[in-house]
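K.L.:
Quick one, fold the following:
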Amino acid sequence: MASPSSPVYCPRIFTTMVNVTLNPINSTQKITPLSAFVISLHGLFSSVGIVENLLILGIVGFHVRRSVISIWILNLAASDLLATASLPFFTLYMAKGRTWTLGTPFCRLHSSIFFLNMFVSGFLLAAISMDRCLVVLKPVWAQNYRNTAIVAKVCGVIWALAVLCTVPFYLFRDTITDRNGRIKCYYNYAQLLPAQPFDLESLCKRREEAFGLTKFFLAFLIPLLIIIFSYIAVNAKLARRGCRRPYRFVRLVVAVVVSFIICWAPYHILSVMEVLTPLDHPSQQSIARGLPTAATIGFLNSILNPVLYVFSCPDLCSKIRHSLGAVMESVLAEDLAELARRRSSGRISNSTSEATLKPRNAITALCLKGEMEVSEGLSTHEN
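P.N.:
Sure thing, here's the model as predicted:
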C-alpha cells in the first residue's frame, strides 16, 4: 500500500492514462489548423448555447404565463445552460494541449456539471415524452389532473435523482499526470478505499464497470426507449382515431429521437467499450483519444434541445417577424381561458353535444404550441 502522501491509482486507469499517450502531440508545439478549428468550434458552441438558453430562461421565466409546457422548458433550459456555461473551460483544456490547469476541485465540479446535465437531459426528455403520451392516450385524465404543481414536483424529483446519480462521479474524479506532464481530469477509482483487506485491481474493475453501465442505462438507453415507445404509442393512438399525421409531425418525432441518439450515442458507446475492452487491446488508444470529442458532441445536445422543443411551432416562420417574446408566448402558452371555461363547468362533460366539436389537427399532439388541444379533439371522438 502506498504511503498517505503518494497518490494511489487503479492499475488499469493509470496504465491507460500513461501508456495511451506515449505518442501524443507535444503540448509545447504550435496549435495545428485542425486543432484551432476544433477549439473555435467549442467556443462557438458555448456562445450559441449560452445565449440561446439565457434567452429561453429570460423570456419563458418572465414573459410567459406558467403552464405545464413552460415548466418543462424552463428545467430543460436550466440544465442546458449549466452544460454550455461549463463548455468554455473544456475549450481551455483543449487549447492548453489537452492538459487540465484549473486544479482538482474545479476538475470535479466541471465534470459533475457535465454528468448532471447528462442525467437531467435524459430524464427530462423521457418525462416530456411520457407527458405528451398521456395527453394523447388519457386526454380526460390529463385535462383534469395534469397541472403545473404536479409537473413542478416531477421536475424536482428529476433534479434530485440526477444529483444522486452525479455524486459518485464527483467523488471519484481526480487529476492524473501522465508521462508527458499532461494533467488529465479523469476517473480515479482508487479513492475512498475500504478499511478491510481488498484487491485493488478487482475493486477498481467493479467500480469502473458500475460507472460505465450506470451512465449507459440510466442516462441513455432507458430514456431513449421511453422516448421511442412514447412516440410509437402516440402514433398508434392517432392512427386508430383516424387522425392524419402530417409530415411536420413525423419530422419532429424523428428529429427528437435522432438528435438524442447522435449527440449521446458516441459518448456512451465509447464509455462502454472502454470498460469492456481489454487493456492491451489496440482500440484502447482510439477510445482514449475519441472520448473528448464524443463529450463535445454530447454538449451539442444542449444547443439542439431549445430548437427542437421550443422553436418547433408550425407557424414559427410566419411569426418570426414578431418580437421573440410574442413567439415564445405563442409557442408555449396554453389556452388558459379555454381551460378555465371547461373546468368552471365541472369535469369534462360526456354529453353528446361535445361530439359536434371539430377534432384538432394531429400535429398539435407533439407541437409545444398547445398540447391540450389534442386532448380536446380526442375526447370529442371518444364521446
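K.L.:
Only C-alpha atoms from now on, for both contacts and neighbour counts.
P.N.:
Will do.
K.L.:
For the chain, just list every one of the strands.
P.N.:
173-177, 183-187 (DSSP state E).
K.L.:
check contacts around Met130.
P.N.:
Met130 makes contact with 226-227, 230 under the criterion C-alpha atoms under 8 Å, 6 or more residues apart in numbering.
K.L.:
again with Phe45
P.N.:
Phe45 neighbours (C-alpha under 8 Å, 6+ apart): 84, 300, 303.
K.L.:
Could you also give me the structure for this second sequence? I'd like to compare it with the first:
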Amino acid sequence: MSDKLLMNESSSSNYTAAYPSEGMRILQMIVTVMIFIVGVSLNGLVIWALGVRVWCRNRGSTRDTQSTDSFRIYVVNLAIADLVLLLRTPLMLPYLMNHSSWTLGEPVCKLAIYLRCLGLYVNAFFFCTIAVERSLCLLRPVWARMKRPRWTVPLACAAIWVLAAFFALPYIGTAKIILWQNRTACIESNMGVEQALIVVEILAGFLLLLVIFLSCNIAVIVCTKKAESTISSPTSSSGPGNTSQRLTRLYRVLFLTVILFLTCWVPYFTCRFLRALSHEQPKLKEKVIAGAYVALFLVYIKSALTPILYVIATPVKCACFNFCHDTGV
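P.N.:
Sure, this is the predicted structure:
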C-alpha cells in the first residue's frame, strides 16, 4: 500500500512509477483476501484455544499450574499481534481496486500506517520474547517453573505493547496524503523524517532483537547438546528414546522459528535500510520500494501461517521442563 508510494512531492516530477500490471494487480487482491481469511481464522483459533478456553478451564487452579502458562501467554499475545498486522490488509483492497490510488482519506491513511508499524514492532518483540522464554525453560527450569513471580509474564506483555505503541506513535503525526502523478498517495512522512524513523525501526525493531533471538537459540542448542551427551553416557538413567523425541521436536521448532525470522524480517528491514539510503537515486529507490512491498507480503504470510507452528511449539515448554528434569540440566 503506502510502501509502494513512498515518494515525496519534490522527486515525483523526475521519477517514473512502476505500477503493477492488470494481472499482477488482480493477483495481489486475491492473495490479500486469502491472507486475511486464513490469518484471521487461524490466529483467532489460537486465541480461543490457548487463551480463552484455557483461561476458563484454569480459573481457581494452583499457583504451580499457573506458573507453567508463561509460554502459552506469550503465544496468545503473538497471535493478537498477528491479528493487528492482518487487520491492515483489508485497507489494501480499495487501494488496489482503484489502480494504486488512495481513496480512504487521511485518517484511515494514518490508521493503516500505524497498524503496520504497531503490528511489526509487537510481532518482532513477542517473537523474540518467546525465544527468551524457551531458553529460560532450559537454562533456568526451576526458577521458570516454580520460583518466578506470577506477575512477571503479564507485566512483560503489557510492557511490550506499551513500548511498541510508543515506537509506532510518530507515524500518526507524520503520515499524510499527497497528490503524486495524478494519483492520491498515502505516505509515511517527508524525506528527512522518514530516514530517522527507518533508522529507529532497524535498531529497535530488528538489529537488537536479532542479537537476542540468535543468542537465545544458540544457548538452547548448546544446552541441549550438553544434555544429549549426558544422556548418552553409560551412567545415565534417562530413557534415550523418549528424550530423543523431545530433542527432535525442540530442534524442529528452533529450525522453523529461525527460518521464519530470516525469510520474513531480514528481507523487509534490508529493503527499509536501502530505501533510507536511496533518496538521491530514483532508479535504486524504485527497486527497493518494490522489494519492500514484496517483503511486506512475506511478513503478512508469516503472520497468517505462524499458528501452524503453534501445533508443534505449544508442548515445547512442558517438554523442555521434563527434558531438563530428566537430564539434570
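K.L.:
TM between them?
P.N.:
Overall, the chain-to-chain superposition scores 0.82 on the TM-score scale (TM-score structural alignment, normalised by the length of structure 2); 296 aligned residues with a C-alpha RMSD of 2.3 Å.
K.L.:
Stretch 206-219 of structure 2 corresponds to what range in structure 1?
P.N.:
Under TM-score structural alignment, the match for stretch 206-219 of structure 2 in structure 1 covers residues 220-233.
K.L.:
thinking again about what came up before, any chance of the contacts of Met130 of structure 1 in TSV, plus neighbour count and distance to Ile150 of structure 1?
P.N.:
What follows is these, written out as TSV (neighbours: other C-alpha atoms under 10 Å; distance: C-alpha to C-alpha, whole Å):
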residue	neighbour count	distance to Ile150 of structure 1
Ile226	19	20
Ile227	23	20
Ser230	22	20
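K.L.:
wait, which of these is closest to Ile261 of structure 1?
P.N.:
Nearest to Ile261 of structure 1 among those is Ile227, at 10.9 Å by C-alpha to C-alpha.
K.L.:
wait, doesn't the closest one sit right on Phe123?
P.N.:
No. Using C-alpha atoms under 8 Å, Ile227 of structure 1 is not in contact with Phe123, being 10.1 Å away.
K.L.:
quick one: the helices in structure 2?
P.N.:
In chain order, structure 2 shows helices spanning 22-46, 53-58, 63-66, 70-86, 92-97, 106-139, 141-142, 152-168, 170-174, 191-202, 208-231, 240-276, 282-313, 316-327, with DSSP state H as the criterion.
K.L.:
Just send the ones you listed back as TSV, with distance to Thr16 of structure 2 too.
P.N.:
Formatted as TSV, the helices of structure 2 follow (distance: least, C-alpha to C-alpha, whole Å):
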stretch	distance to Thr16 of structure 2
helix 22-46	18
helix 53-58	53
helix 63-66	58
helix 70-86	30
helix 92-97	19
helix 106-139	23
helix 141-142	58
helix 152-168	30
helix 170-174	24
helix 191-202	18
helix 208-231	35
helix 240-276	16
helix 282-313	9
helix 316-327	51
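K.L.:
Among those helices, which comes closest to Tyr15 of structure 2?
P.N.:
That would be, of those and by C-alpha to C-alpha, helix 282-313, which comes in at 6.4 Å.
K.L.:
Buried residues of that closest one, list them for me.
P.N.:
282, 285-307, 310, 313 (16 or more other C-alpha atoms under 10 Å).
K.L.:
for stretch 126-145 of structure 2, same thing?
P.N.:
Those would be 126-139, 141, 144-145, for stretch 126-145 of structure 2 by 16+ other C-alpha under 10 Å.
K.L.:
returning to that earlier point: now flag whichever of the contacts of Met130 of structure 1 is closest to Ile25 of structure 1.
P.N.:
Checking the contacts of Met130 of structure 1 against Ile25 of structure 1 with C-alpha to C-alpha, the nearest one is Ile227 at 40.8 Å.
K.L.:
contacting residues around that closest one?
P.N.:
Neighbours of Ile227 of structure 1 in contact, by C-alpha under 8 Å, 6+ apart: 125-126, 129-130, 257.
K.L.:
what about the aligned partner of Arg53 of structure 2 in structure 1, distance to Tyr247 of structure 1?
P.N.:
Using TM-score structural alignment, the partner of Arg53 of structure 2 in structure 1 is His63. The gap separating His63 of structure 1 from Tyr247 of structure 1 is 31 Å, by C-alpha to C-alpha, to the nearest Å.
K.L.:
cool, Leu316 of structure 1 as well?
P.N.:
16 Å.
K.L.:
Which of those two has more residues huddled nearby?
P.N.:
Leu316 (15 against 9; other C-alpha atoms under 10 Å).
K.L.:
Contact partners for the more buried one?
P.N.:
Leu316 of structure 1 makes contacts with Val327, as judged by C-alpha under 8 Å, 6+ apart.
K.L.:
ok, now Pro154 of structure 2?
P.N.:
Counting by C-alpha under 8 Å, 6+ apart, there are no residues that Pro154 of structure 2 touches.
K.L.:
how about it, what's its match in structure 1?
P.N.:
Correspondence of Pro154 of structure 2 to structure 1, assessed by TM-score structural alignment: Ala152.
K.L.:
that older thread, show me which residues of the match of stretch 206-219 of structure 2 are buried.
P.N.:
Buried residues in stretch 220-233 of structure 1, defined by neighbour count with 16+ other C-alpha under 10 Å: 220-221, 223-224, 226-228, 230-231, 233.
K.L.:
Hmm, Tyr114 and Ile172 of structure 2 touching each other?
P.N.:
Yes. With contact defined as C-alpha under 8 Å, Ile172 of structure 2 reaches Tyr114; the gap is 6.2 Å.
K.L.:
Counting neighbours, go ahead and name the busier of those two.
P.N.:
Tyr114 (24 against 18).
K.L.:
do you know how far that one is from Ser10 of structure 2?
P.N.:
24 Å.
K.L.:
excluding its backbone neighbours, what's nearest the residue positioned nearest the centre of structure 2?
P.N.:
Nearest residue to the geometric centre of structure 2 (C-alpha atoms, centre = their mean): Asn123, 3.2 Å. Nearest non-adjacent residue to Asn123 of structure 2, counting by C-alpha to C-alpha, 6 or more residues apart in numbering: Ala81, 5.4 Å away.
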